[in-house]
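> just the structure for this:
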Amino acid sequence: MKAPLGVILAGGLARRMGGGDKGLLSLGGQSILARVIDRLEPQVAGLAINANGDAERFDGFGLPVLPDSIDGFVGPLAGVLAGLDWAAEQGADSIVTAAADTPFFPADLVPQLQLAGEGMEHPLVLAATPDPEKGQVRHPTFGLWPVALRDDLRAALEGGLRKVVLWTDRHGGREAVFPVGRIDPFFNVNTPEDLARAEEMV
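So this is what the prediction gives:
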């Protein structure tokens, strides 16, 4: 199975951290974003960062920076669309997304997403973890997205859709369920308290 391209979603406003880029915060001596890159790069055929504003702040990473093509910070689906448009230019079939503030995601994220999408005409899969109360929780910033559905996604966003799972459910999206061990692999840094907890995990 062909490796997809990877897109790191760094387009959030980071309000609970006081603004700025959460991915550029230091964690255990390197930025959170550097940790995400180190984890995702071996799993994909190429990598880009989805972010808005001045792209120069990411110059040190040597990766293409893709701004949202839909205005107004409409959420992660706009970053997914930017990634799909970039992938189409590269002649790729799909992308896998990861959030820039989630440094401990699974090292086998991509193969497990691909496995869950086997047999689908256009594999569309979100990462999920078991939850004792809800059965499972989906993580909409971690997914496998087919380039073939990019125009449908663009139309949905232009029509006002914002919720990831509403769109993935519409297209028969599946889940790849990842175990939660000593730490939650999809633990993300939203607050200063989260950053302190992440330091302990490192």
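
> only C-alpha atoms for contact and neighbour calcs from this point on.
Noted.

> in the longest strand seen in the chain, what counts as buried?
The longest strand of the chain (DSSP state E) is strand 135-146. With burial defined by 16 or more other C-alpha atoms under 10 Å, the residues of strand 135-146 counted as buried are Val137, Arg138, His139, Pro140, Thr141, Phe142, Gly143, Leu144, Trp145, Pro146.

> what's it packed up against?
Under the contact definition 3 or more C-alpha pairs under 8 Å, 6 or more residues apart in numbering; DSSP states H and E, strand 135-146 sits against helix 76-90, strand 94-99, helix 109-116, strand 125-131.

> got a list of contacts for the helix or strand just after it?
On the C-terminal side of strand 135-146, the nearest following helix or strand under DSSP states H and E is helix 150-158. Around helix 150-158, the neighbours that count as contacts under C-alpha atoms under 8 Å, 6 or more residues apart in numbering are Ile70, Leu77, Ala78, Leu81, Leu84, Asp85, Trp167.

> sequence B follows; please return its structure for comparison with A:
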Amino acid sequence: MILAGGRATRMGGGDKPLLQLGRTTMLGRITACLDPQAEPLAINANGDPARFAEYGLPVLPDSLPDHPGPLAGILAAMDWAAGIGADRVVTVAGDTPFVPGDLVSRLAAAAGPRGLAIAASRNADGSHDHPVIGLWPVRLRSDLRARLLAGNRRVRALTDAHKAARAEWSALPHDPFRNVNTPEDLAAARSALD
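Coordinates of the predicted model:
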């Protein structure tokens, strides 16, 4: 599930995943990377799904009102996965256009005692978690829904409670999980393709 439901306030609004990056969009890069790793793919986004029509993927909104953040997208991913008979689902932020080609296999290999794994990157400053990018056992969805309904929107609280393992990639020379949040980030991402 590609989480594309953010409001992109630092980018001036709109759909960050639809911004041009090289010959395609960020979403195009992410789907091209994930397609050989996992199937089927879907997009989590609120609003008119027609804006993603060219990708030919299901577009699933949050199941909870008021856009409660990335955990709502993860819950939508878990609900969707359960509906198609899957026991786990991988989520990727729609503004991380450089996800690695071995993302799914390494998350699966690293899965902790409860089946949960999140992505991390390491540079000279240490290890940095990217908990929105992870492998989620569908059986955690009741707990996640209860947490959200109680007002707990912290991804870290969920991953810590369920003893998430970490799959780690090198962030050198560039972090494969860097987000494109601002116009400056987008310019840097475009430069990285040159």
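
> next, the TM-score between them, please.
Comparing the two superposed chains by TM-score structural alignment, normalised by the length of the second structure, the resulting TM-score equals 0.96, with 193 aligned residues with a C-alpha RMSD of 1.1 Å.

> sorry, back to before: let me know the closest of the buried residues of strand 135-146 of the first structure to Leu113 of the first structure.
Comparing those against Leu113 of the first structure with C-alpha to C-alpha picks out Leu144 as the nearest, at 6.2 Å.

> give the aligned equivalent of Glu158 of the first structure in the second structure.
Aligned by TM-score structural alignment, Glu158 of the first structure pairs with Leu149 of the second structure.

> next one: Arg35 of the first structure
Matched to the second structure by TM-score structural alignment, Arg35 of the first structure sits across from Arg29.

> which ones are touching the spatially most central residue of the first structure?
With distances taken as C-alpha atoms, centre = their mean, Ala98 lies nearest the centre of the first structure, 2.5 Å away. The neighbourhood of Ala98 of the first structure, defined by C-alpha under 8 Å, 6+ apart, consists of Gly6, Val7, Ile8, Leu9, Val36, Leu40, Thr141, Phe142, Gly143.

> go again with 6 Å.
Under the criterion of C-alpha atoms under 6 Å, 6 or more residues apart in numbering, the neighbours of Ala98 of the first structure are Ile8, Thr141, Phe142.

> my read is the first one is in a strand, agree?
Yes: Ile8 of the first structure sits within a strand when classified using DSSP: H, G, I helix; E, B strand; the rest coil.

> you'd agree it is up against Ile49?
Yes: with contact defined as C-alpha atoms under 6 Å, Ile8 of the first structure and Ile49 form a contacting pair (4.8 Å).

> before we move on, back to that, tell me the angle the helix or strand hosting the match of Arg35 of the first structure makes with helix 103-110.
Counting by DSSP H and E, the element that carries Arg29 of the second structure is helix 26-34. Between the direction of helix 26-34 of the second structure and that of helix 103-110, the angle (axes from the mean of the first three to the mean of the last three C-alpha atoms, to 10 degrees) works out to 60 degrees.

> show me what counts as buried in helix 26-34 of the second structure.
Residues Met26, Leu27, Gly28, Arg29, Ile30, Thr31, Cys33, Leu34 are the ones in helix 26-34 of the second structure that count as buried (16+ other C-alpha under 10 Å).

> residue range for stretch 48-55 of the first structure in the second structure?
Using TM-score structural alignment, stretch 48-55 of the first structure lines up with residues 42-49 of the second structure.

> next one: the matching stretch to chain centre, how far?
Here the centre of stretch 42-49 of the second structure is set off from its chain's centre by 13 Å, with C-alpha atoms, centre = their mean, to the nearest Å.

> re earlier: closest to Leu124 of the first structure out of the contacts of helix 150-158 of the first structure?
For those, the residue nearest Leu124 of the first structure by C-alpha to C-alpha is Trp167; the value is 10.3 Å.

> which bit of the second structure covers stretch 74-81 of the first structure?
Residues 68-75 of the second structure are where stretch 74-81 of the first structure aligns, with TM-score structural alignment as the criterion.

> contact partners of that stretch?
Here stretch 68-75 of the second structure makes contact (C-alpha under 6 Å, 6+ apart) with Asn44, Asp62.

> this completes my enquiry, with thanks.
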